[in-house]
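Novice: here is a sequence together with a model predicted from it:
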Amino acid sequence: MKILILSACLIMMAASTAQAAARTPGAGLDKADANHDGYVTRDEFKALRAAQFARLDRNDDGVVSLSEFPRLAKSTRSKAQALKAVITHADRDGDGRVARAEFVDGPAPLFDRADRDHDGRLSREEVAALRDQLESLK
């Protein structure tokens, strides 16, 4: 459950607008359907994570760290706590920074949990069910 919450926080933080994401957990999954066929494949999900990483990597150095978010790093607000948790969770080598490969190619527990029929793609119904699950966690 902790991994699911962290992944959800990451998707919410990286959505195009923070307000829209906060109102609609998992909104990024809706945007991940690049070919608009009604399904989010694992590759589309990975592309979403790559785009999220690009937005989070403010100085384009290939890593994300709290130093790129000085105000959030000092804050105890929920967004700051979510960012800290995401960095801690995704930081596989424990160096305090999240490399692109750690983030984009790392485990995808949110996708795995949502893929109820284990076919490697998320239907609209699976995305809606995940969104409902995340809403209930608020």
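Specialist: Looks like it came in fine. Numbers count the residues shown, from 1 in each chain.

Novice: only C-alpha atoms for contact and neighbour calcs from this point on.
Specialist: Fine.

Novice: how about H118, nearest residue that isn't a chain neighbour?
Specialist: In space, H118 comes closest to D112 once its chain neighbours are excluded; the distance is 7.7 Å by C-alpha to C-alpha, 6 or more residues apart in numbering.

Novice: what about the helices in the protein?
Specialist: Under the criterion DSSP state H, helices of the chain are mapped to 2-14, 18-23, 27-32, 42-56, 70-74, 78-90, 100-104, 109-114, 124-137.

Novice: let's bring in a second one:
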Amino acid sequence: MHRLPAARFLGLGVILCAVALPAAASPPLNALIARADRDSDGWISYPEFRDARLAAFDRADANHDQILTRAEARAMRADLGLPNRMPGPKTLSAMRAIDANGDNKLSRAEFTVAGRARFAQLDNDHDGRLSRADAYAAMSG
């Protein structure tokens, strides 16, 4: 199942997809990858991936209740430099799959669990870090 639209909507994979794109094509995404790669080694480890995702979650969580509403999730898109548009059917479907309790909101815990699964899905060579090749595969898959 291809879940990239959900990743973009929720900030799940956006940080990684940036490495696959040329600098001229995606300045916001390249800035995100640079922000996530804290040790500047050119790879994104799971802790870097997790921390970047959770930082985006925390910035979007306007009322600091550890829950993202759809409006807050749209705000996350803007924070990530992505168009602030209404999600399409695939994105909504993916969001429902992540929303374990079905309340139409994403808790920080749900977001974290989804992040672990997304990292494993993106790590094509299972080496515990994300490379440009992993990101390219996610973008083209």
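Specialist: Everything's here; your move. Note that the structure is predicted; figures quoted are calculated from it, not measured.

Novice: please work out the TM-score for the two chains.
Specialist: The TM-score (TM-score structural alignment, normalised by the length of the first structure) is 0.64; 123 aligned residues with a C-alpha RMSD of 3.7 Å.

Novice: follow-up on the earlier one: give the equivalent position in the second structure for the residue nearest to H118 of the first structure.
Specialist: Structural correspondence for D112 of the first structure with respect to the second structure (TM-score structural alignment): A120.

Novice: and the alignment partner in the first structure of I67 of the second structure, how close does it get to S78 of the first structure?
Specialist: Aligning on TM-score structural alignment places I67 of the second structure opposite V63 in the first structure. With distances defined as C-alpha to C-alpha, to the nearest Å, the gap from V63 of the first structure to S78 of the first structure amounts to 22 Å.

Novice: those two: who's more crowded?
Specialist: Neighbour comparison, V63 of the first structure and S78: the larger count goes to V63, with 20 against 11 (by other C-alpha atoms under 10 Å).

Novice: excluding covalently adjacent residues, which one is nearest to the more buried one?
Specialist: Counting by C-alpha to C-alpha, 6+ apart, A99 is the residue found nearest to V63 of the first structure once chain neighbours are left out, at 4.3 Å.

Novice: ok so, going back, looking at it, the match of I67 of the second structure is touching F103, isn't it?
Specialist: No: in terms of C-alpha atoms under 8 Å, V63 of the first structure does not count as a neighbour of F103; the distance is 9.2 Å.

Novice: one step back: and for the match of D112 of the first structure, the neighbour number?
Specialist: Taking other C-alpha under 10 Å as the neighbour definition, A120 of the second structure ends up with a count of 17.

Novice: and K31 of the first structure, how many neighbours?
Specialist: Residue neighbour count, defined by other C-alpha under 10 Å, stands at 15 for K31 of the first structure.

Novice: what's the distance between the residue minimising distance to the centre of the second structure and R53 of the second structure?
Specialist: Centroid-nearest residue in the second structure: L12, 1.8 Å away (criterion: C-alpha atoms, centre = their mean). With distances defined as C-alpha to C-alpha, the gap from L12 of the second structure to R53 of the second structure amounts to 6 Å.

Novice: anything in contact with each of these two?
Specialist: Taking C-alpha atoms under 8 Å, 6 or more residues apart in numbering as the contact criterion, the common neighbours of L12 of the second structure and R53 are G115.

Novice: next up, the contacts around the aligned residue in the first structure for G42 of the second structure.
Specialist: G42 of the second structure is assigned G38 in the first structure as its aligned equivalent, the criterion being TM-score structural alignment. Contacts of G38 of the first structure were listed using C-alpha under 8 Å, 6+ apart, and they are S123, R124.

Novice: 10 Å instead?
Specialist: D30, R121, L122, S123, R124, E125 (C-alpha atoms under 10 Å, 6 or more residues apart in numbering).

Novice: V127 is in contact with the first one, correct?
Specialist: Same thing as D30 of the first structure. Yes: using C-alpha atoms under 10 Å, D30 of the first structure and V127 qualify as a contacting pair, with a distance of 7.6 Å.

Novice: more crowded one of the two?
Specialist: Between D30 of the first structure and V127, V127 has the larger neighbour count (other C-alpha under 10 Å), namely 20 against 15.
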